[in-house]
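>>> Next come a sequence and a model predicted from it.
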Amino acid sequence: MTTPTDPPVPPDRPRPGRKLGPIAGNVGSTHRAWLVPMRDTYLASGLTLNALSDRIRFAKSKLSELLRGVGLYPRWEVVFLIAAELGMPNWPLYRLWRQAAFEAHRSGEWVERCTQRTTILTATDTAPPMDHRAFRELTEGHYLLYAQVFLDDEEPDAAVSDTYDTLWLSWNDARTSTDTRRYAWNVLRDTVLARTPHHDGRPELGTAAFDTLALRSLTDPTDDMDQIPELVMLFTAISHLPRRQFDVMVLRHLCGFTPEAVSALVGASLATVRSDERHATHFVRDVLDSPPSTEGTFP
């Protein structure tokens, strides 16, 4: 009987210390946009809260609160130190942190005070990875069309910009995912719908939807008023669709994409897109053909 020269490799051991709690439910969408990638990077780093606390000289309890979005909105100096320790790009992180600070009702003076010690590093407009830039060039126009269905004025541009900043922070995860297009689409979708007004838990397509192909195709102004109730019912029915079917209907019938373009944009097979559209169309037709007594009763 021989004895192996190398000892067996021990199984992976759980991270020592208390497990990091979930993100607080009241964390805003832009705050979450930078906090989720930071948490994911921390969890993938193998560091414990104790080790990270020692490295950046910040109390472990406060660090735990920051990574859960609990308590006061964090100062940039601390976020910057954590990002530097974890190897995260500071430029997209700073833009998202700044916007979330204003959404948390922090003043411009407070934001400027927070960045005084890191002004030079924070102000450095570093370039994202080359493949990230190429991906943005290919998708940005299409992403804007989707965002414009839900948001008005400058909000679509801001939502799409935040999407690419979020992707930059988690680009390694996007590249190693099953499909980068699908990963990115989910980030865009979550970013846009987080800013979209909701009614009974459903996104409102709202006034932006009335500027779609369906309404622009009307040539007689007197027909507009007759069509509006039908359009409202149509948009309401679409808002009750499952996630994938909802996106396919918005992209196909409110943005005007071909099935092939939808497939390439969202990272789904052409057969899946056509199947989703077929099922969604049946549902919408059933709703629109329902008698008045059943209007508004959706599954």
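Perfect, thanks for sending it. Numbers count the residues shown, from 1 in each chain.

>>> going forward, measure contacts and count neighbours with C-alpha atoms only.
OK.

>>> burial of Thr122, as a residue count?
A count of neighbours around Thr122, defined by other Cα atoms under 10 Å, yields 20.

>>> quick check, distance from stretch 218-236 to the centre of its chain.
Distance of stretch 218-236 from its chain centroid, counting by Cα atoms, centre = their mean, to the nearest Å, is 31 Å.

>>> Next: stretch 131-144.
15 Å.

>>> ok, now stretch 135-148?
14 Å.

>>> How about residues contacting it?
156-157, 159-160, 164, 188, 192, 208, 250-251, 255, 265 (Cα atoms under 8 Å, 6 or more residues apart in numbering).

>>> Which of the residues you listed are buried? Put it as a PyMOL command.
Buried residues within these, by 16 or more other Cα atoms under 10 Å, are selected in PyMOL with:
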select buried, resi 156+157+159+160+164+188+192+250+251+255+265
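
>>> What are the contacting residues of stretch 212-227?
Residues contacting stretch 212-227 (Cα under 8 Å, 6+ apart): 149, 253-256.

>>> one more time with 6 Å
Leu254 (Cα atoms under 6 Å, 6 or more residues apart in numbering).

>>> Kindly check the end-to-end length of it for me.
This stretch, stretch 212-227, spans 13 Å end to end (Cα to Cα, to the nearest Å).

>>> before we move on, what about stretch 148-158?
OK, stretch 148-158 end separation, Cα to Cα: 11 Å.

>>> A further structure is provided below for comparison with the first:
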Amino acid sequence: MTPSPIPEQSAGEPPQRRGRPPEPICESAGTAHRTWLEPVRSRFVASGLTLDDLVGRSGYSKTRLSELLRGKGYYPGWEITYSVVRALDIPVGPLLRLWKAAAVEAEKTPTWIHNRIRQVQPASREEPPIAHVGLTQAMWQPYSAYAMAFLQSEQRARQAVAETFDILWLTWDEATASPDTPRHAWMLLRTKVLSRTPRRPAGHYDLRAAAFSTTAQAEAPDLVERLARIDVFARFFDAIASLPADQMDVTVLRYLCGIHPDAIPGIVGLTPAMTHTLDHHARWALHELFPDADTQE
């Protein structure tokens, strides 16, 4: 069944909703589940459709659709999820990837996932917006470097970055409506990376594992010296993680990821002047804690 187009509203006109908005997402819904469910719910609310309208477009009962929109009960199969995605005119490709990741989180077997997908006639190939493609090509490497600094795992870093760009595709209208799309994208990437990063008892993120991948400690002449250097770097990186968020980002990108200072403003979506100020304050704070460290220009 091909869904009829979502009725357009006049510029500045709020959606005409005859029903009530969906109830909050259940607390039992997992993190990966919420990752795709929240954009779907946002699209549903923005569409102006009621749950009865969605019943007519999807072919599923109101009870089942209400449970899907709340993340209630068993993890939903791809069949019903796909019906809602198509009814709301949401890009299928990125949503399917996020759905599969959440199915793994929900401990669904590969066979269950494969069979659920097989039951659905695949949609025609979709292409993301050209601007989204350009952003992905420009930011994939620095985003991945940032993710690696915290997660110390190529697989986990790749997953965080891929999830970021899939969500951006799903919410591209929102991203481009923001005052600064690169800033919007960076904040999303930061959230996805740090949500996977453990915290220290003091509350800041644990960056100490990055000490094991530094060149300086690998070049130590013996094990004792290597362990000593690891200890120093671990304490230094722990101090970096305790900086305010934007100072931490700039410091990680420049000194842990080796990204040129001129490239950092475009990555984090801030002006060169603001980025320079953040870098200056971060280096000063670190110098106060580690006077012998090379943090001054």
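Sure thing, it's come through. Being a predicted model, the structure only gives us computed values, none of them experimental.

>>> Just the TM-score for the two chains, thanks.
Overlay of the two chains. TM-score (TM-score structural alignment, normalised by the length of structure 2): 0.82; 276 aligned residues with a Cα RMSD of 2.5 Å.

>>> My reading is that Pro128 of structure 2 lies in a strand. Confirm?
No - using DSSP: H, G, I helix; E, B strand; the rest coil, the assignment for Pro128 of structure 2 is coil, not a strand.

>>> returning to that earlier point: ok, the contacts of stretch 135-148 of structure 1 vs Ser239 of structure 1, which is closest?
Comparing these against Ser239 of structure 1 with Cα to Cα places Val250 closest, at 9.4 Å.

>>> aligned partner of that closest one in structure 2?
Aligned counterpart of Val250 of structure 1 in structure 2: Val252 (TM-score structural alignment).

>>> Show me which parts of stretch 56-74 of structure 2 are buried, residue by residue.
57-58, 65-72.

>>> Then stretch 42-56 of structure 1?
Using 16+ other Cα under 10 Å as the test for burial, stretch 42-56 of structure 1 gives 42, 48-50, 52-53.

>>> How about stretch 242-258 of structure 1?
245-252, 254-257.

>>> Just put these in JSON lines and tack on distance to Arg181 of structure 1.
Putting the buried residues of stretch 242-258 of structure 1 into JSON lines (distance: Cα to Cα, whole Å) gives the following:
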{"residue": "Gln245", "distance to Arg181 of structure 1": "17"}
{"residue": "Phe246", "distance to Arg181 of structure 1": "17"}
{"residue": "Asp247", "distance to Arg181 of structure 1": "14"}
{"residue": "Val248", "distance to Arg181 of structure 1": "15"}
{"residue": "Met249", "distance to Arg181 of structure 1": "18"}
{"residue": "Val250", "distance to Arg181 of structure 1": "17"}
{"residue": "Leu251", "distance to Arg181 of structure 1": "15"}
{"residue": "Arg252", "distance to Arg181 of structure 1": "18"}
{"residue": "Leu254", "distance to Arg181 of structure 1": "21"}
{"residue": "Cys255", "distance to Arg181 of structure 1": "18"}
{"residue": "Gly256", "distance to Arg181 of structure 1": "19"}
{"residue": "Phe257", "distance to Arg181 of structure 1": "16"}
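
>>> Helices - which of these land there?
The helices, defined by DSSP state H, take in 245-249 from the buried residues of stretch 242-258 of structure 1.

>>> one step back: quick one: which of the buried residues of stretch 242-258 of structure 1 is nearest Arg117 of structure 1?
Nearest to Arg117 of structure 1 among these, with distances taken as Cα to Cα, is Asp247, at 43.8 Å.

>>> which residues of the stretch 51-200 of structure 1 fall in helices?
For the stretch 51-200 of structure 1, the helices defined by DSSP state H, counting those that start in this stretch cover 60-68, 76-86, 90-103, 108-115, 119-122, 130-150, 155-169, 171-176, 180-194.

>>> mind checking how far Trp78 of structure 2 is from Ala102 of structure 2?
As defined by Cα to Cα, Trp78 of structure 2 lies at a distance of 11 Å from Ala102 of structure 2.

>>> count of neighbours near whichever residue in structure 2 pairs up with Glu277 of structure 1?
Counting by TM-score structural alignment, Glu277 of structure 1 corresponds to Asp279 in structure 2. Residues lying near Asp279 of structure 2 (other Cα under 10 Å) number 21.

>>> name the element Asp279 of structure 2 belongs to?
Counting by DSSP states H and E, the element that carries Asp279 of structure 2 is helix 272-289.

>>> quick one: buried residues of that helix?
So for helix 272-289 of structure 2, counting by 16+ other Cα under 10 Å, buried means 275-276, 278-280, 282-283, 285-286.
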